[in-house]
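Chemist: Here's a sequence, model it:
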Amino acid sequence: MAVRNKLQIPSVKLGNQGLEVSKLGFGCMTLSGMYNSPLPEEDGIAVIKYAFSKGITFFDTSDFYGPHTNEILLGKALKQLPREKIQIATKFGVKKIGFPQMEVNGSPEYVRSSCEASLKRLDVQYIDLYYQHRVDTKVPIEETVGELKKLVEEGKVKYIGLSDASPDTIRRAHAVHPITALQTEWSLWSREIEDEIIPLCRELGIGIVPYSPLGRGFLAGKGVVENLAANSLLDMHPRFQGENLDKNKAIFSRIEGLARKYQCTPAQLALAWVLQQGDDIVPIPGTTKIKNLENNIGSLKVKLTEEELKEISDAVPMEEVAGSISFQNMDHFHWKFANTPPKN
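Modeler: I've put the predicted structure just below:
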């Protein structure tokens, strides 16, 4: 039976290189749009400050969000918060979203110029966790991480991360400089990383930072009980379109039923499932609404047994999820699809 305890957001070690963060992070992306209209600056700052007041210290952004405006927003919020108690994660590498592939750059020169620009926008002396946002397959990962290593040695970056990288890329990167965290999509309806990526990260001592742990809001009811925003990019996401969305509504119905059983909301159930996959897991759900932020934080109260976690997993069979996982091709999924036999 699910147990609800008094809420306290613990600090956990992310990876084995020394970085400590709050067990629940906050993804800042949607404060600057993408799935909705950007919040006014003062409202975005208020959300960040509220998250910190509730015990969240790990804030995730990227130079691509906005672009640039999300880092500026977080930087302004930091002026009203104790910098030494906050862990900033930002990313470089995505220059433009296109189809079927996004334009990325992992050259050493781009790594350095991007870092310098992010430091200025954030108005900080160092970045706690600096990720390569997407792998540039045109540049050997050794060259990219080699430059990141120099930034660590110079004190501009404390820890290095990768996002949506393949097993081979992770191993090769880690051989140049220890990788602290892998950021990748992981939720009840996106579980492709479980067979090989997660075991590899645990073998190497790399923490796992799931983005979209609520399935871009679907597992909280977006697209089902709550309509998509008129200007949302989710209209283009395969899982939110037409027949796929109609089929996926059955999955949400099961999540709703289990949430009633465990006396929590669907979002809390889905997020609790991710949180309890291991001590090395730090999801970064984002939102523009304080009520949703409170709801997400409440997921930490929901304690599930191994049997209950399995029941929830079994309620969302991957073969029943309609639509591909993402908008874009990524290094990890190039690998995944290349190593998956075609279905008959």
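
Chemist: drop to CA atoms for contacts and neighbour counts, all remaining ones
Modeler: Noted.

Chemist: Which stretches in the stretch 1-150 of the chain count as helices?
Modeler: 41-53, 69-78, 108-122, 141-153 (DSSP state H, counting those that start in this stretch).

Chemist: Columns mean neighbour count and distance to residue 306 on top of the ones you listed, output as a markdown table?
Modeler: Converted to a markdown table, those look like this (neighbours: other Cα atoms under 10 Å; distance: least, Cα to Cα, whole Å):
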| stretch | mean neighbour count | distance to residue 306 |
| --- | --- | --- |
| helix 41-53 | 18 | 29 |
| helix 69-78 | 23 | 37 |
| helix 108-122 | 17 | 41 |
| helix 141-153 | 19 | 38 |
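
Chemist: Please generate a structure for the following sequence too, so the two can be compared:
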Amino acid sequence: MKLLGQQGAEVSDLGLGCMGMSFAYGAADEGESVATLHRALDLGVTFLDTADIYGFGANEELIGRTIAGRRDDVFLATKFGITGDPLQPETRGFNGSPEYVRSAIDASLRRLGVDHVDLYYQHRMDPAVPVEETIGAMSELVSAGKVRYLGVSEASAETIRRAHSVHPLTAVQSEWSLFSRDIEESVLPVCRELGIGIVPYSPLGRGLLTGALPADLAADDYRRTLPRFAAPNLTANLALVAEIRAVRYDATPAQVALAWLLAQGNDVVPIPGTKRRRYLEDNVAALGISLAADDVRALAKLTPVGDRYADMSWVAGETAAL
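Modeler: Now for the predicted structure:
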């Protein structure tokens, strides 16, 4: 177990990202997803991560049904702030207004079937609402007992500092992996200065770092929109995965990639996503791998081809993708 942040949040060394069980990565399989969630808890992976936008509430409902009777075993995180219409899933908006904060948490609690969530993130910043107003409303949820700890996702260093000045943040969730290093320049240093835990999502590069992508992604697979998965970038990136495989630890590329991230510090708690038990078990095995310092440095030199998203404007403007 690890302490996340400085407010007393205790979480498993590895979390489970649940988005793909209901959203973005092809057809859902509820039976296998439920089995994967139970297997995670049995293995001690008790930090579950979801969001209200994943399947437009379906993912929260799935988790709620599954953890009924096991709530005390779970450190439950969800997110709000990205809005959308299930009839037009390609459209996205952002809402960080205090009124929306209050309505969003109540809706999430209903879907999850719980009286509180352990960690509540602002999923993306709303450029129309000062972060101080949003975090102020979120802090009221802590006082009301609906939320225990607060976080933000994909925020800039400046925004993190402003948010933390209103109410202490326990975690910042950002994409971080061998193939996504953006946060290391400014976000990571400010988190460590302020004592905020780091929760890397997509620590396996949305499956790219596993070396086991499907031969052909489903037509509705979100990764089809991402530059790193488009030809010829994909071919070049898979060649880099071969270099990870060459690091000899009797481990899969995914396990080596997770071990690299875990080696970055005790304040780092990755949340690799999967909807299948076999991949969950592979990911958990990474906890037993300790990379040599030379291998940590060598792996850090890998440079993928292509941006994380087709539109990287969120890096400056704090808007856009999932």
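
Chemist: Next, the TM-score between them, please.
Modeler: Put the two chains on top of each other and the TM-score (TM-score structural alignment, normalised by the length of the second structure) is 0.94; 316 aligned residues with a Cα RMSD of 1.9 Å.

Chemist: Columns distance to residue 327 of the first structure on top of the helices of the stretch 1-150 of the first structure, output as TSV?
Modeler: Output for the helices of the stretch 1-150 of the first structure, formatted as TSV (distance: least, Cα to Cα, whole Å):
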stretch	distance to residue 327 of the first structure
helix 41-53	26
helix 69-78	21
helix 108-122	24
helix 141-153	23
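
Chemist: Show me the one of those helices that comes nearest residue 178 of the first structure.
Modeler: helix 141-153 (9.0 Å; Cα to Cα).

Chemist: Where does that closest one end up in the second structure?
Modeler: Aligning helix 141-153 of the first structure against the second structure (TM-score structural alignment) gives residues 131-143.

Chemist: Just give me the mean distance for that stretch relative to the first structure.
Modeler: Superposed on the first structure, stretch 131-143 of the second structure shows a mean distance of 0.4 Å to its aligned residues (mean Cα distance after the TM-score superposition for the first structure).

Chemist: Tell me the gap between that stretch and the middle of its chain.
Modeler: 21 Å (Cα atoms, centre = their mean, to the nearest Å).

Chemist: same thing with stretch 191-200 of the first structure?
Modeler: 15 Å.

Chemist: returning to what we had before: list just the one of the helices of the stretch 1-150 of the first structure that sits closest to residue 260 of the first structure.
Modeler: helix 41-53 (26.3 Å).

Chemist: Now do the closest one: which elements does it pack against?
Modeler: helix 69-78, helix 290-297 (3 or more Cα pairs under 8 Å, 6 or more residues apart in numbering; DSSP states H and E).

Chemist: if we can go back for a sec, I'd like to know which of the helices of the stretch 1-150 of the first structure lies nearest to residue 300 of the first structure.
Modeler: Judged by Cα to Cα, the one of the helices of the stretch 1-150 of the first structure that comes nearest to residue 300 of the first structure is helix 41-53, at 14.0 Å.

Chemist: Just send the helices and strands packed on helix 41-53 of the first structure back as CSV, with distance to residue 232 of the first structure too.
Modeler: Output for those, formatted as CSV (distance: least, Cα to Cα, whole Å):
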stretch, distance to residue 232 of the first structure
helix 69-78, 17
helix 290-297, 18
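
Chemist: In contact with the residue most central in space within the first structure, which residues?
Modeler: By Cα atoms, centre = their mean, the first structure has its centre lying nearest to residue 211, at 1.9 Å. If a contact means Cα atoms under 8 Å, 6 or more residues apart in numbering, then residue 211 of the first structure has 27, 183, 184, 185, 186, 283, 284, 285 as its contacts.

Chemist: Most neighbours among those, please name it.
Modeler: In terms of neighbour count, residue 283 stands highest of the contacts of residue 211 of the first structure at 29 neighbours, by other Cα atoms under 10 Å.
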